[in-house]
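S.K.: Quick one: sequence plus predicted model below, questions after.
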Amino acid sequence: MGKIVVFGAGGRAGRRVVEEAAARGHAVTAVTRTPDSRFADRRITVVGGDVTDPASVAAAATGHDAAITAAARLDVPAVEFYTAATRALVAGLTEVGVSRLVLVGIGSALEVEPGHRMLDDPAFPADHRAFALGHVAQLDVLADASIDWVVLAPPPVFLDESAARTGRYRTGGQTLLVPSPGSFSYADLAVALVDEAESPRHHRTMVAVGP
């Protein structure tokens, strides 16, 4: 099995990614801002790190085969955080030779029809639009990166924290999946993310993912 580094490992998505990767036999480095002992599996190493700092990214990612990021910050402007984090990830991973990066996107950045994203609707809440635009800015940074990346965008619904893992999901293009799912679990999002880290199927693009 390989070695996967997970940034944002303390969050709801990141924690499940760490658990999913470890359950498959991977050695996992879980990167959080404030490391603790929340993971008991011996295959999981928890380290402190700053996803917006290229040197910190490089230190955490050295010797790994792939990186997954589910990092988010709500206490700074989304565009500022996501652009800084994506630049640091690209720079740090490139420095240490980690060529595969899988990122969690946002469903509201997907198109509802050609040329019209969900976040472009005038009725879309302004505070949610600001957060979604951070993810869009992330794509702008990735467009110029040499690393092999993919953004998986879950549906624009509240992800289910308690639903059991089914191991099933669908992927599409850059439009919302139809029929629109009523819910999607963090556990199955983690399955999709680890699948893309293990056996890349999509390259240098954003992909809708859902049940």
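M.R.: Right, received. Where do you want to start?
S.K.: going forward, measure contacts between C-alpha atoms and count neighbours the same way
M.R.: Fine.
S.K.: Just give the nearest non-adjacent residue to Leu193, would you?
M.R.: Nearest residue to Leu193, sequence neighbours excluded (CA to CA, 6 or more residues apart in numbering): Val102, at 6.6 Å.
S.K.: contacting residues around the one you found?
M.R.: Val102 sits next to 66-69, 149-152, 193, 196-197 when contact means CA atoms under 8 Å, 6 or more residues apart in numbering.
S.K.: how about it, secondary structure?
M.R.: Counting by DSSP: H, G, I helix; E, B strand; the rest coil, the backbone at Val102 sits in strand.
S.K.: From Asp148, how far out is it?
M.R.: 9 Å (CA to CA, to the nearest Å).
S.K.: mind checking how far the residue nearest to Leu193 is from Ser180?
M.R.: For Val102 relative to Ser180 (CA to CA), the value is 23 Å.
S.K.: now swap in Gln138 and tell me
M.R.: From Gln138 to Ser180 the distance is 25 Å (CA to CA).
S.K.: and the comparison structure, right after this:
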Amino acid sequence: MSRIVLFGAGGRAGRRILAQARARGHDVLAVMRHPHAHPDIDGVTGDVTDVADVRRLTAGSDAVINAGASMDVPPDQFFSASTHALIGGLQTRRLLVIGIGTTLEPTPGIRLVDTLDFPDEAKPFTVGHALELELLQQSPSELDWVVITPPPVVIAEHAETGPLLVSAGPELLHSSDPTFTYTDLAVATVDEIDNPTHHRTQIAVVRN
């Protein structure tokens, strides 16, 4: 059993990760900025962009997961602040971050967000995640991070999961099964805690 701190536990990804980790017997501290908005979740108040909160809440943990996001501030500001706070305040080596599929590369060196037909209105959130990745790549070598990246389209309504295929890099994987759920993402995330396989890299996950 691992002691896990989960930031963003009230979100679509966070809820599934919380359920998956607890189902496997892990001790999970669910952290949310506004716990009162999620009365069905047993959790605590905390802000992943606040280095003091990160330092306090992650003390004694084996791994930390950041599934947090915010619609209240520009994405580049949020992801920059959260990544700086995690790098500066984390009290454990292992950090798992939930990425976004539009940062993956359909061809080497070319991200989806950089393609000609990518909609402008969708760029800010992707740019924020790309900045997050860049900051992690520049972080001290003792930080054992991994960015777990789902496909560009994730289905929220379905709880089913299936066999998963994981890449060892930012390659956009192709699958014969286009269905990918937040439960799939949760399984891949907790798998990486149970069996740490990837280190200081971005990985992609699809249905196999």
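M.R.: Perfect, I can see it now. Since we're looking at a predicted model, the values are computed, not measured.
S.K.: just to revisit the earlier point, the more surrounded of Gln138 and Ser180 of structure 1?
M.R.: It is Gln138, of Gln138 of structure 1 and Ser180, that has more neighbours when counted by other CA atoms under 10 Å, with 24 against 12.
S.K.: Quick check: the more buried one is in a helix.
M.R.: Yes. Counting by three-state DSSP, Gln138 of structure 1 is found in a helix.
S.K.: and whatever residue of structure 2 lines up with it, what does it touch?
M.R.: Under the alignment by TM-score structural alignment, Gln138 of structure 1 pairs with Glu132 in structure 2. Going by CA under 8 Å, 6+ apart, Glu132 of structure 2 touches 79-80, 83.
S.K.: Closest one of those residues to Ala156 of structure 2?
M.R.: The closest of those to Ala156 of structure 2 turns out to be Phe79 (CA to CA; 22.4 Å).
S.K.: Relative to His36 of structure 2, how far out is the residue positioned nearest the centre of structure 2?
M.R.: Note on structure 2: the residue nearest the mean C-alpha position is Ile98, at 1.3 Å, using CA atoms, centre = their mean. Using CA to CA, Ile98 of structure 2 is found at 23 Å from His36 of structure 2.
S.K.: Then Leu165 of structure 2?
M.R.: As judged by CA to CA, Leu165 of structure 2 and His36 of structure 2 stand 37 Å apart.
S.K.: same question, His26 of structure 2
M.R.: 24 Å.
S.K.: Was I right to think Ile155 of structure 2 contacts Leu185?
M.R.: No. If you go by CA atoms under 8 Å, Ile155 of structure 2 and Leu185 don't touch, sitting 10.4 Å apart.
S.K.: So which of these two has more stuff around it?
M.R.: Remark: of Ile155 of structure 2 and Leu185, Leu185 carries more neighbours, 27 against 13, as counted by other CA under 10 Å.
S.K.: Give me the aligned partner of the residue nearest to the centre of structure 2 over in structure 1.
M.R.: Using TM-score structural alignment, Ile98 of structure 2 lines up with Val104 in structure 1.
S.K.: Likewise for Gln20 of structure 2?
M.R.: Residue correspondence to structure 1 (TM-score structural alignment): Gln20 of structure 2 is matched to Glu20.
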